[in-house]
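Q: Based on what follows, work out the 3D shape:
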Amino acid sequence: MAQAHEHGDGHAHAPHEHHDHAPAVTRGNRRAVLFALLLTALFMGVEAVGGLLSGSLALIADAGHMLTDVAALMLAWAGFHFGRRGADARKTFGYQRLEVLAGFINAVALLALVLWIGWEAIGRLRAPAPVLAGPMLAVACAGLGVNIAVFFILRRADTGHVNIHGAMLHVLGDLLGSVAAIAAAVVIHFTGWTPIDPILSVLILGLILRSAWRLLGDTLHILLEGTPPGIDIARLADDLKARVEGLAGVEHVHVWSITSGRPSATLEARLAPGGDPRAVTAAIKRALAETWGIGHSTVEVVWEDVADCALEATPHRNR
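A: Now for the predicted structure:
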């Protein structure tokens, strides 16, 4: 068994082992997400061009909302693709945070798009522009069909995966955008009332803004290493103290995420008199994984009667 080695702080630490933190992902998930991504991105371009040619701001806004789908699918695919790359000495957690960086950039771009379309909508309400209802209706109907197809592609994948589930929610929201564009085209065709186009484009903007704002908040929270949703540090500490025999208390608890759905934790555990450090460490790691969903944790054990003596447990991989 590996021997503990001394650090400059006077504590004894067990040596860390190298672990691969990449999530297990099936080939079917990767293929489904990639196909849905390519299909959505392709039609997003078609819809944007159709909006420019027909003069429909609602179509352009719906293309912008499809960009949120592309962002969600790209994040899912990036998580799958880069998560497969193993960690190394320079990147000990691999490339998983690229998913979060991509999400942050996408969120900022979407907010800029909201501002531009909102400005255009105000201008068109003041001075209505002509809209070609026929091409607008054709493109909007095709967009609805593409969204339905993408939804069923994703539904055949592992919907329990957080990224796939999130992408499906985005696609469902985009279905509403396509329906709004169809409604605008029908109204313009039968009544000639073109202000319906910028009015409905503003409603679509609400969907984009909601998705972009949530994405921005989630990615910033991870980049700032905030506590993952659903984890209360005080409750976690109390739960460990109540459940783990030989544990007097925990201090300096830090819980964060390298990427979405991958929480990690470090903490200092104070042993009760007679407590077995190895048993306490194993019990803490088991409780963190089974109750709190924290698969990677580092525990430093401190004896009450020896102030400068500590043992840092090696990371534990759950099987």
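Q: rest of the way, CA atoms for contacts and neighbours
A: Will do.
Q: quick check: longest strand of the chain.
A: If you go by DSSP state E, the chain has its longest strand at strand 247-257.
Q: Now do the helices in the chain.
A: Secondary structure of the chain (DSSP state H): helices at 27-54, 57-83, 98-126, 133-155, 162-191, 196-223, 233-243, 277-292.
Q: which of those is buried the deepest?
A: Most buried of the helices of the chain, by mean neighbour count (mean count of other CA atoms under 10 Å): helix 57-83, with a mean of 26.
Q: What helices and strands are in contact with it?
A: On a contact count with 3 or more CA pairs under 8 Å, 6 or more residues apart in numbering; DSSP states H and E, helix 57-83 meets helix 27-54, helix 98-126, helix 162-191, helix 196-223.
Q: quick one more, to check against the first:
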Amino acid sequence: MSVRSLLPEDRNSRRLLLAFLVTVVFMVAEVIGGMISGSLALLADAGHMLTDAAALLMALTAVRFARRKANARHTFGYLRLTTMAAFVNASALLLIVVLILWEAIRRFMTPEPVLGGTMLAIAIAGLFANLLAFWLLHQGEEKGNINVRAAALHVMGDLLGSVGAVGAALIIMYTGWTPIDPILSVLVSCLVLRNAWGLLRESFHELLEGTPQEIDIDKLRKDLSLTIPEVRNVHHVHVWQIGEQRLMTLHTQVIPPHDHDALLGRIQHYLSEKYKIGHATIQIEYGVCEMYDCTLNDAAAISAASGQGHHHHHGHDHGHHH
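A: Next up, the predicted model:
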């Protein structure tokens, strides 16, 4: 199986590395600023940036591993690592949200004095740092790389946190009303929660070898039969995704063609063009499929096979279209 072009991954790596360095530098600045000004908001934001840095480092490692070539032990290479990293990142985001909410409740009940001016200066610097990191990652979203998106979500949450910190600093400077700080952090948490939950569901679905969301298996079976006249009965269909690559296996009963390879090529071309399935393994059959595994996901095949005689032969063809 050929691995995707390395160039987009290289660009992703470079952007992830830059975003990681920017995040670490400003995390240190926020810790120092938080201690000087006595602002829990800045310290909480620094904590958030620490998890961002960890998420970016994990994403960077996963992208590096994903570029390793496939071998006999790992025939798909390490593409699945990116999905696993996204899943861990999303889980970490949910944990962060819980900690932010807990801290917000505590601060709301016991407000503490804050040096608004110092807090504002550091919060604005942090805001620009997060804007830069978010821009870098947004540029790197090559065809929706789930792993880069996970890192971008972390930084977006932090970006909203910085906006909140700037707003809170201004209000504290002009009115001295400290409870605005935890109120804003709760609003930010709700936005982060929504994004994290979506990412968690998507990465979990992929880890379970789920069918990609945009693909309707029943429609695919009907479309294939309607588009290619020789194709009669499409069954035993499995579609899944590893990294950004879609894979598929299917059995199809056909009218014996004049040119066997040409028919296989037409099926592969259709799957590639219409459904973006770049790696399909197709078994062509001239009789009814009576193999035990045909019944895994096609009850109709059982009744069809039981009503047929045993005079048939199978053509086993593995087509790879990249």
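Q: And the TM-score between them?
A: Overlay of the two chains. TM-score (TM-score structural alignment, normalised by the length of structure 1): 0.81; 298 aligned residues with a CA RMSD of 2.8 Å.
Q: about what we covered before: tell me the buried residues in the longest strand of structure 1?
A: For strand 247-257 of structure 1, a neighbour-count test (16 or more other CA atoms under 10 Å) marks 247-250, 255-257 as buried.
Q: Report the two of the residues you listed separated the most.
A: 248 and 257 (26.8 Å; CA to CA).
Q: just to revisit the earlier point, in JSON lines: the buried residues of strand 247-257 of structure 1, plus distance to residue 126 of structure 1.
A: JSON lines is the format used below for the buried residues of strand 247-257 of structure 1 (distance: CA to CA, whole Å):
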{"residue": "247", "distance to residue 126 of structure 1": "69"}
{"residue": "248", "distance to residue 126 of structure 1": "69"}
{"residue": "249", "distance to residue 126 of structure 1": "66"}
{"residue": "250", "distance to residue 126 of structure 1": "63"}
{"residue": "255", "distance to residue 126 of structure 1": "51"}
{"residue": "256", "distance to residue 126 of structure 1": "49"}
{"residue": "257", "distance to residue 126 of structure 1": "47"}
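Q: Of these, which is the nearest to residue 184 of structure 1?
A: Distance to residue 184 of structure 1, by CA to CA, is smallest for residue 257 among the buried residues of strand 247-257 of structure 1, at 43.0 Å.
Q: give me every residue that touches that closest one.
A: Going by CA atoms under 8 Å, 6 or more residues apart in numbering, residue 257 of structure 1 touches 222, 225-228, 263-264.
Q: Count the neighbours of the nearest residue to it once chain neighbours are set aside for me.
A: What sits nearest to residue 257 of structure 1 in space, not counting adjacent residues and going by CA to CA, 6 or more residues apart in numbering, is residue 263, at 4.3 Å. Residue neighbour count, defined by other CA atoms under 10 Å, stands at 23 for residue 263 of structure 1.
Q: And residue 263 of structure 1, how far from residue 186 of structure 1?
A: The gap separating residue 263 of structure 1 from residue 186 of structure 1 is 49 Å, by CA to CA, to the nearest Å.
Q: Quick check: the aligned residue for residue 184 of structure 2 in structure 1?
A: Residue correspondence to structure 1 (TM-score structural alignment): residue 184 of structure 2 is matched to residue 200.
Q: which residues does whatever residue of structure 1 lines up with residue 99 of structure 2 contact?
A: Counting by TM-score structural alignment, residue 99 of structure 2 corresponds to residue 116 in structure 1. For residue 116 of structure 1, no residue meets the contact criterion (CA under 8 Å, 6+ apart).
Q: Check residue 101 of structure 1 too.
A: Residue 101 of structure 1 makes contact with residue 219 under the criterion CA under 8 Å, 6+ apart.
Q: And it, what's its match in structure 2?
A: Under the alignment (TM-score structural alignment), residue 101 of structure 1 pairs with residue 84 in structure 2.
Q: From residue 93 of structure 2, how far off is its match?
A: 14 Å.
Q: ok, now residue 312 of structure 2?
A: Note on residue 312 of structure 2: its distance to residue 93 of structure 2, by CA to CA, is 56 Å.
Q: Leaving out the residues flanking it, which one is nearest to the alignment partner in structure 2 of residue 264 of structure 1?
A: Matched by TM-score structural alignment, residue 264 of structure 1 corresponds to residue 247 in structure 2. Distance criterion CA to CA, 6+ apart; nearest residue to residue 247 of structure 2, sequence neighbours excluded, is residue 279 at 5.0 Å.
Q: shouldn't that neighbour be in contact with residue 320?
A: Yes - counting by CA atoms under 8 Å, residue 279 of structure 2 touches residue 320, with 5.4 Å between them.
Q: Which of these two has more residues huddled nearby?
A: Neighbours were counted for residue 279 of structure 2 and for residue 320 using other CA under 10 Å; residue 279 has more, 21 against 16.
Q: Would you mind finding the match for that one in structure 1?
A: Counting by TM-score structural alignment, residue 279 of structure 2 corresponds to residue 296 in structure 1.
Q: Now do the contacts for that match.
A: Taking CA under 8 Å, 6+ apart, one finds 263-265, 289, 315-317 in contact with residue 296 of structure 1.
Q: Also residue 231 of structure 2?
A: Neighbour list for residue 231 of structure 2: 224-225, 252-255 [criterion: CA under 8 Å, 6+ apart].
Q: One more: residue 320 of structure 2?
A: When contacts are counted by CA under 8 Å, 6+ apart, residue 320 of structure 2 touches 268, 278-281.
Q: Check residue 299 of structure 1 too.
A: Residue 299 of structure 1 touches 266-269, 281, 285, 312-314, counting by CA under 8 Å, 6+ apart.
Q: What lines up with residue 119 of structure 2 in structure 1?
A: Aligned partner of residue 119 of structure 2 by TM-score structural alignment: residue 136.
Q: out of the contacts of residue 299 of structure 1, which are buried?
A: 266-269, 281, 285, 312-314.
Q: Which single one of these is nearest to residue 6 of structure 1?
A: So of those, ranked by how close each gets to residue 6 of structure 1 (CA to CA), first place is residue 312, at 11.0 Å.
Q: what does that closest one align to in structure 2?
A: So residue 312 of structure 1 corresponds to residue 316, using TM-score structural alignment.
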